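Asker: Provided below are the primary sequence and the corresponding predicted coordinates.
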Amino acid sequence: MLALLGLACGISLTPLNPALANDTQYPQKPISLVIAFPAGTTSDSIGRIFASELSKSMGQPVVVENKPGGNATIAAKHAVKAKPDGYTLFLTTNTSHSAAPWLLKNVGYDPIKDFTAISRIGNIPFILVANNNVSANKVQDLVSLAKQKPGEITYASGNATGILAGATFSNRAGIDMLHVPYKGSPNALTDLMGGRVDVMFNDLPSSLSYIQSNKIKALAVASAKPSAIAPDLESMEMAGINDFDLSAWMGVFGPAEMDPAIVNRLNTELNRIIADPAVYKKLSDMGFDAFGSKPDEFGQFIAAQLDVWGDMIKEAGIEPQ
């Protein structure tokens, strides 16, 4: 935690344009924070924390607008069309910028050129969970079960990360599981708890309460190394699944060609929010790994992640729809 706080606090910030630094210039009216996922999802819950804190520091309401659907492309296209004046911000994950361009034949935007990268705000760890009727309690138990029943074990997905994680896991483990896609994680979790699907890769924050109440069980974190947030769970590498390392990143964008002074102001405020111990603890308790970045670092990360996800999706044999 201290290291992460140090990172957030140690970011050097470009001085603001004096005109924009004046409170009478920006912001002068409410800011819209577009979120690519439905109300009640992990992204929505995290986004509302940032919206509330930004409202305090910016002196104007930050209003959340949920625009779910289309693997986050509906919200992304809405953000792209907005004026680059700092009054429309876009909180999203790898779904819209790393995965959708490879999962869909035409997303309707360029994930690099059509956006201004403001700040990465953290990672959402993913875990492999199962319904309580599944006899497997470890990853290798599931692999053995799937090999005994090829094509019979079902895995749900509620987002792009879940789709890719399930396909990559099946490929790396040498097993055949049946994919059952859902429009969102809440519906997939409901069916998982009800025993209508066997397993799924889901984000830790939205799974946590169900695991703690023994409504579902956790088998592993979807990363090569153990997670500090879920230290009791084995990693994929520990479970014998090599080259498997998946988590969902989260960040804030604006439309292309935003004023650098406004970008720096927003970046400063986002990093201050993450550096606040009380806010950091609230996010950490939810299972969110919060940390900040500079705008240029985030832009470079986005470009690299587009290639990484493209390679993984091709390797998993997922064809664009």
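Answerer: Perfect, I can see it now.
Asker: going forward, measure contacts and count neighbours with C-alpha atoms only.
Answerer: Noted.
Asker: now the helices for this protein?
Answerer: Residue ranges of the helices in the chain, as given by DSSP state H, are 2-9, 18-21, 42-58, 73-81, 94, 100-103, 139-148, 160-173, 185-193, 204-212, 260-275, 277-285, 295-315.
Asker: for these, which one sits closest to residue 218?
Answerer: Of all those, it is helix 204-212 that lies closest to residue 218, at 6.7 Å by C-alpha to C-alpha.
Asker: quick check: angle from the closest one to helix 42-58?
Answerer: 120 degrees (axes from the mean of the first three to the mean of the last three C-alpha atoms, to 10 degrees).
Asker: among the helices of the chain, which is nearest residue 236?
Answerer: Going by C-alpha to C-alpha, the one of the helices of the chain nearest residue 236 is helix 139-148, 7.9 Å.
Asker: chain center to that closest one: distance?
Answerer: Chain-centre distance of helix 139-148: 28 Å, with C-alpha atoms, centre = their mean, to the nearest Å.
Asker: and if you look at stretch 219-229?
Answerer: 16 Å.
Asker: picking that back up, want to throw the helices of the chain into CSV with distance to residue 179 and mean neighbour count?
Answerer: Shown next, in CSV, are the helices of the chain (distance: least, C-alpha to C-alpha, whole Å; neighbours: other C-alpha atoms under 10 Å):
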stretch, distance to residue 179, mean neighbour count
helix 2-9, 37, 15
helix 18-21, 50, 12
helix 42-58, 22, 18
helix 73-81, 22, 21
helix 94, 21, 22
helix 100-103, 15, 23
helix 139-148, 13, 17
helix 160-173, 8, 22
helix 185-193, 12, 20
helix 204-212, 19, 18
helix 260-275, 36, 22
helix 277-285, 31, 16
helix 295-315, 15, 16
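Asker: this is the comparison structure:
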Amino acid sequence: MGHDLTEGLTQRLGGTFVADFRPGGSQTIGTRQVARARPDGHTLLMASVSVFTMVPFAVRNAGYDALADFDHLTMIGNTLFMLVGHPRWPTLEAFVAEAKRQPRQLAYGSWGVGSTSHIVMVDFMRRAGIELLHIPFGGSGPAITEILGGRLDLLFSTYASAKPHVEAGRLRGFGVPSAQRVASMPQIPTMIELGYEGFTFDAWLSVSAPAGTPAPILARLETALVDIFARPEMRQRLDAVGLEPSPPGAAALRESIRRNLDLNRDLMARAGAMAE
């Protein structure tokens, strides 16, 4: 996705844009670098929802303020999730009923404490009134392997990872935490349709600039980014990796960050993922 971003900006604005990947420190290293960069439009941050709305709770002194240290530009796509279960569970209703009869006896997986897959499940358990045993893994691959092997009962997987297993009958797709059904698997209901009112989950990617970037530069960047990611060929590439369209523009991104900061403060505490 970083290559798509730099290529699109180069074509749209001219000059040369280069992706500089800075992993580590729960994604705080690159984020801090951009927060402290000269606000001239030459340094941008492509980040996930967790950088702005989960890491600030999980990492003591992350080194940046999610709102004050950035001029946010736009969301570029939202990672689709799907709640999947081992095929021994015929329906989500049957699973929830059994989980209520046997608190903490049924297990779910995630790709780490405080990860998106963990937090969305914590939200589901809160809404369903159940307690499950959490088994974290080092990534999505091992979690998928374990649920396929029947050693897990439930998993919020990325849609792209779950889709082939659901289509083959190896996993049962229960629902998607989105406002509407996914066009490529219209038989899978939304969590809202299953009775979980308002249950959606934000897992977007976004682009931001350092705070203090001049307004004309911000306007030019925002317009270019919205145009790049609205193009049909880009939408096809995003669809291929399981990203759905997100509301474009700076205002929508800022509002989503504020809303998710409020929501995740409680969910991160419930998940035991708050910094001590």
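Answerer: Alright, I've got the coordinates. Since the structure is predicted, the reported quantities are computational estimates derived from the model, not experimental observations.
Asker: export the helices of the first structure as TSV, with columns for distance to residue 248 of the first structure.
Answerer: Compiled in TSV, these are given as follows (distance: least, C-alpha to C-alpha, whole Å):
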stretch	distance to residue 248 of the first structure
helix 2-9	18
helix 18-21	33
helix 42-58	10
helix 73-81	16
helix 94	6
helix 100-103	13
helix 139-148	21
helix 160-173	7
helix 185-193	14
helix 204-212	10
helix 260-275	18
helix 277-285	15
helix 295-315	11
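Asker: closest one to residue 249 of the first structure among these?
Answerer: In terms of C-alpha to C-alpha, the element of the helices of the first structure nearest to residue 249 of the first structure is helix 94, at 5.7 Å.
Asker: report the distance from the closest one to the chain centre.
Answerer: Relative to the chain's own centre, helix 94 of the first structure is displaced by 6 Å; criterion: C-alpha atoms, centre = their mean.
Asker: and stretch 54-63 of the second structure, by the same measure?
Answerer: 17 Å.
Asker: please apply the same query to stretch 155-164 of the first structure.
Answerer: Distance, stretch centre to chain centre, for stretch 155-164 of the first structure: 12 Å (C-alpha atoms, centre = their mean).
Asker: so which of the helices of the first structure is nearest residue 34 of the first structure?
Answerer: The nearest among these, by C-alpha to C-alpha, is helix 73-81 at 6.7 Å.
Asker: show me what the closest one is packed against.
Answerer: Counting contacts by 3 or more C-alpha pairs under 8 Å, 6 or more residues apart in numbering; DSSP states H and E, helix 73-81 of the first structure is packed against strand 31-35, strand 88-93, strand 247-255.
Asker: how about 6 Å then?
Answerer: Where contact means 3 or more C-alpha pairs under 6 Å, 6 or more residues apart in numbering; DSSP states H and E, helix 73-81 of the first structure is not packed against any helix or strand.
Asker: average offset between that helix and the second structure?
Answerer: For helix 73-81 of the first structure, the mean deviation from the second structure after alignment is 2.7 Å (mean C-alpha distance after the TM-score superposition for the first structure).
Asker: which part of the second structure matches that helix?
Answerer: With TM-score structural alignment applied, helix 73-81 of the first structure matches the range 28-36 in the second structure.
Asker: how about stretch 162-173 of the first structure?
Answerer: So stretch 162-173 of the first structure sits over residues 117-128 in the second structure, by TM-score structural alignment.
Asker: surely residue 225 of the first structure and residue 235 touch.
Answerer: Yes: the pair residue 225 of the first structure / residue 235 is scored as a contact, 5.4 Å apart, by C-alpha atoms under 6 Å.
Asker: more neighbours, these two?
Answerer: Taking other C-alpha atoms under 10 Å, residue 225 of the first structure and residue 235 do not tie; residue 235 has more neighbours (26 against 15).
Asker: what does that one align to in the second structure?
Answerer: Structural alignment (TM-score structural alignment) places residue 235 of the first structure against residue 190 in the second structure.
Asker: with residue 198 of the first structure instead?
Answerer: Here residue 198 of the first structure is matched to residue 153 in the second structure, going by TM-score structural alignment.
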